[in-house]
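> for reference, the sequence and a predicted model appear below.
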Amino acid sequence: MNRLRVTSGPVLALTAAWLATRGLMLWLLVQGGARLLGKGSVTREVWRLYAHWYGLLSHGSFPVDDTTWQYPPGAGPVLLAPGLLPDLVPGLTYFEAFVALTLATDALITAVLAGAGTRPGRSLRGAALWTGGLPLLLHLPLARYDVQVTALAVISLLTLRRFPRAGGAFGALGALVKVWPALVLLGTPRGRATRTAWTWAMAAGGASLALLAVSFNNPFTFLRQQGGRGVQIESLGGTALNLARHAGWSGRAHYQYGAIELVGPHVEAVAALSLALTAAAFGLLVLWRARARHWSPATPYDAALAAVLLFTVTSRVISPQYLVWLLGLAAVCLTSRHTSQRPVALLVLAASALSSVVFPMYYAEVVAGTWTGCLLTLARNGLLTAAAVLSFVRLWRAARPPSGKTAPTTQPRPDSDRLPERVLSIS
């Protein structure tokens, strides 16, 4: 009863904040035709591209020879799901159904984070970060399916400790939708927990992939389109090339593969460098995994955030919706009082706010390569790079035992992070 009184107030405040902020996001969605909101470019992906793909998927085939289709086959069911709502609520358009499902998934993430945060020894800061952080991206999260992907990653992480089988399965399902959730299994403690989670991930992923392969035609066409991508203008490499335009570089911005990319001399070299940096980032994560000696209850969360940050900043593409992933993972970290990632979460919040200035508010400046556009992307990417470096450094240090001590290589027992009731009551 005492614990209920302690948590009910913050949970009610969190609920009110969610309703207010999501109402604001919906209002921005309605006003999306305004110049500073992108003149409709944010919502166009749903009512034009997603709806087109829905038509193909509903006839049993993934898009063929469509350079904008670059997603694993698990994305198919996600894009088909809005088509079920008009049967339940007649009159809904595909766009309206998509937004409704995205909001419902957003509410689910908030509820899961709040549920985790109200357990003894945990914190509601994660739910608060998600609730207050997502609106920093304006209405963009409602017009992309990254909220759905993030939900799978969040649930995977928050179930890994008590239910490693379910955690592994959710991670695999997320990877089938957008690949990156596979990284959430990186920080599972050595031993039985890792074997269980990874085995169930492979089993669930293999079974789901087989089911999709027999249910749809052309499930692997995305590999060809993904491999052909160049350097998106918002990536680190794209920022460097955009700045080089002021020093006489003869390249230009061009729409291809569903994004604004830079074409011209040395672009292939920059793309190759990005891939090399991604490989180096993977090597660093493997090295951390091999040398880590201390696992706290927050280590799987912290490792997931560090890994996705490293892969984001070394990518040839840094789309604005990537910040949805990072906000979700940072929120999971903050549910634990053991996390090493609190300053990283602040950098992710700052990068999210600045990302909305880059797109959609001043995206025309970015595409034109003006000094304003270049400096905005440089600042946003600088924040993300700083967050990635800081995240990995803090993850590395947290995984080393205190000097002169030998730390266990597994997590403490589930109740070992329980705090005294008096401490909980003032948190």
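Arrived safely, thanks for sending.
> going forward, measure contacts and count neighbours with C-alpha atoms only.
Will do.
> for Glu7, give me its contacts.
Residue 7: Thr, not Glu. If you count contacts by Cα atoms under 8 Å, 6 or more residues apart in numbering, Thr7 has them with Thr118.
> can you check Leu287 too?
Neighbours of Leu287 in contact, by Cα under 8 Å, 6+ apart: none.
> distance of it from Leu186?
12 Å (Cα to Cα, to the nearest Å).
> and Gln226, how far is that from Leu136?
29 Å.
> now stretch 240-248: how far from the chain's centre is it?
The chain centre lies 29 Å from the centre of stretch 240-248; the measure is Cα atoms, centre = their mean, to the nearest Å.
> want to compare, so here's the second one:
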Amino acid sequence: MRRLATAPVFAPRYRRAAYWWAGSRLLLLLWTLQAVPYFSRGSVVGDVMIYHGWANTMVDGSFPSGDPQWQYPPAAALVMLAPKLIQHLGIGYVNSFFFVALIADAVVFALLLGQADRIAAETGRKPHLSGVWAWVLGGFALGPIVFMRYDVIVTAIAVAGLLWTVRTTGRRSAERAEKRTWAVRGALLGLGAVVKVWPVVLLAGAPGGRRGWRALLSAAAGALAICGILAAAMPGALSFLSHQSSRGIEVEAVFASPFMIASWFGYPIRTVHEDGNFQLAGPGTGMVANLAIVTTLIGFGVVLWWRVRRFHPERWSPALMYDAGFTVLLVMVITSRVLSPQYLIWLVGLAALCLAENGPGRRGTVMAVPARLVMACTLVSQIEFPLLFDQILHHGFLGNALVAGRNIVLLTATLLALRALWSATMAETPAGSGESADTTATREPEPDVQVLAPAGAGSTVTAAATATGGQPTGAGGA
């Protein structure tokens, strides 16, 4: 309890952010519990009712493989079964799910606050809380959907996979703690991958050398182990793959906007409910759905090309890892056949991590502009769903114009992010100089030896920072 009382979240300089988080989440929880009326709550809570049905099926010993709406990796079962544990306390499944989501939201907040505290300790300056505020305000702007989908739980796993550290003790050397840090981070990202796939893309910015390989191998081993255990325990673990392949273009996706606009001028398009989504049917929609998959592969290829051609392990920094993860996640979202409002939860979590690195006295993110563009999309997403969703389904002007505008902003953020990431690191070192002019900032030594504390629970001071007066490495040549 003494350690909890001295945690950063209770420090006077963090109380304002903590009060805003607590107040905003209380209001969101009152909305979700229907203690305070919320417009169209019934349409928002529908997915939790579906989770309940799936959880009952899984309690009986099998995945809901016969339901075409089941399109999730095997470990999603763990998330959907978790409310069953609270349900034994006399709380219904739906309300139990809301409390599990609230805990996940609190974990992200604590991790970001701990990150701000660590950076303040490294730089010797006041805490920079833009990342914390991005999560507090961005989550509130998205509305009750934060607690009515399991995406906030996946985001908590992903953020922990980027920030979690293992403490150095008298029995555990700094080098051994650092090895365990990257093993744990990899395992968490691997867990996230088998809960909802996307956290695995965050490994795009992993450090080079042994640290990166340790994270990658831990992610693969953890994912395979979890999938193997779940497949052995319940049949139908891989049924989601066949259900995913039949998906069409969902009405809110980037690729849907041209069809929606064309429908205003008489293009023969209609909305159908298939595979658990409201998607488009009509001339050209099948071809565009296949094109979306190709575009995703091309976007990933661009990031991979950056990794091969522009990534310099000696100039790696945490900011660069967050920037790369945020960029590849943007690519994944805008090229997806589905762009549900809850996908913004993922982007807000990564945007908050990027902005957390942007404090004074620290070479920070190159994603400040794309991150702010994503933040601007959050309130729009709550307006279009659920308030204007009926208009979207019936190809109304206002709802679809709003979605098209949101998608244009996300597309702009993605292009700016790709450009910023590409130009953040120089292709080669200038001739005659031992290093690039942009690398005059202190480099992080190899290995990254840290005096470690859990990233969300207290301050963390790197050996590199103490040796160089608290000026850590920046994101390449940003």
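It's in. All values derive from a computational prediction rather than experimental measurement.
> have a look at Gln226 and Leu136 of the first structure and say which one is more surrounded.
Leu136 (23 against 16; other Cα atoms under 10 Å).
> surely the more buried one touches Ser352?
Yes: counting by Cα atoms under 8 Å, Leu136 of the first structure does reach Ser352; the two are 6.0 Å apart.
> quick one, helices of the stretch 51-200 of the first structure?
Secondary structure of the stretch 51-200 of the first structure (DSSP state H, counting those that start in this stretch): helices located at 51-57, 75-80, 85-88, 94-117, 125-133, 146-160, 164-178, 192-215.
> can you list these in TSV and add distance to Tyr363 of the first structure and mean neighbour count?
Output for the helices of the stretch 51-200 of the first structure, formatted as TSV (distance: least, Cα to Cα, whole Å; neighbours: other Cα atoms under 10 Å):
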stretch	distance to Tyr363 of the first structure	mean neighbour count
helix 51-57	24	18
helix 75-80	27	19
helix 85-88	33	13
helix 94-117	23	20
helix 125-133	21	23
helix 146-160	20	24
helix 164-178	25	26
helix 192-215	37	17
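> host element of the equivalent of Ala386 of the first structure over in the second structure?
Aligned by TM-score structural alignment, Ala386 of the first structure pairs with Thr412 of the second structure. Using DSSP states H and E, the element containing Thr412 of the second structure is helix 397-424.
> and whatever helix or strand comes next after that helix, what does it pack against?
Following helix 397-424 of the second structure in sequence order, the next helix or strand is strand 450-451 (DSSP H and E). With contacts defined as 3 or more Cα pairs under 8 Å, 6 or more residues apart in numbering; DSSP states H and E, strand 450-451 of the second structure has these neighbours: helix 174-196, strand 461-462, helix 463-467.
> quick revisit: what's the mean deviation for the helix holding Thr412 of the second structure versus the first structure?
When the first structure is overlaid, helix 397-424 of the second structure sits 1.1 Å from its aligned residues on average, using mean Cα distance after the TM-score superposition for the first structure.
> buried residues in that helix?
Within helix 397-424 of the second structure, the residues that count as buried by 16 or more other Cα atoms under 10 Å are 399-404, 406-407, 409-411, 413-414, 416-418, 420-424.
> what's the closest of the helices of the stretch 51-200 of the first structure to Ser319 of the first structure?
Distance to Ser319 of the first structure, taken as Cα to Cα, is lowest for helix 146-160 among the helices of the stretch 51-200 of the first structure, at 11.0 Å.
> do I have it right that Leu129 of the second structure meets Asp117?
No: applying Cα under 8 Å as the test, Leu129 of the second structure and Asp117 come out as separate, 9.1 Å apart.
> who has more neighbours out of those two?
Asp117 (28 against 22).
> now for Gly60 of the first structure, how many residues are close by?
What Gly60 of the first structure shows, counting by other Cα under 10 Å, is a neighbour count of 16.
> now do the one 4 residues further on
Look at Val64 of the first structure: counted by other Cα under 10 Å, it has 15 neighbours.
> now for it: which residues touch it?
So Val64 of the first structure contacts Asn218, Thr221 (Cα under 8 Å, 6+ apart).
> middle-most residue in the second structure, spatially?
Trp346 (3.1 Å; Cα atoms, centre = their mean).
> so what does that one match up with in the first structure?
In the first structure, Trp346 of the second structure lands on Trp325 (TM-score structural alignment).
> what's the distance between that match and Leu140 of the first structure?
According to Cα to Cα, Trp325 of the first structure stands 13 Å off from Leu140 of the first structure.
> map Leu354 of the first structure across to the second structure for me.
Leu354 of the first structure maps onto Val380 in the second structure, by TM-score structural alignment.
> next: Ala51 of the first structure.
Match for Ala51 of the first structure (TM-score structural alignment): His52.
> what is the distance between stretch 414-424 of the second structure and the centre of its chain?
That offset, for stretch 414-424 of the second structure, works out to 19 Å (Cα atoms, centre = their mean).
> equivalent analysis for stretch 88-108 of the first structure, please.
For stretch 88-108 of the first structure, the distance to the chain centre is 20 Å (Cα atoms, centre = their mean).
> which element is Val302 of the second structure on?
Assigned by DSSP H and E, Val302 of the second structure falls in helix 285-309.
> in that helix, which residues are buried?
285-286, 288-289, 292, 295-296, 299-300, 302-304, 306-307.
> alignment lookup: Ala289 of the second structure to the first structure.
Match for Ala289 of the second structure (TM-score structural alignment): Ala271.
> my guess is that match contacts Gly230, does it?
Yes: counting by Cα under 8 Å, Gly230 is a contact partner of Ala271 of the first structure at 6.3 Å.
> overlap in contacts, the two.
Arg316.
> can you pull the contacts of the match of Ala289 of the second structure?
Taking Cα under 8 Å, 6+ apart as the test, what Ala271 of the first structure contacts is Gly230, Val231, Gly237, Arg316.
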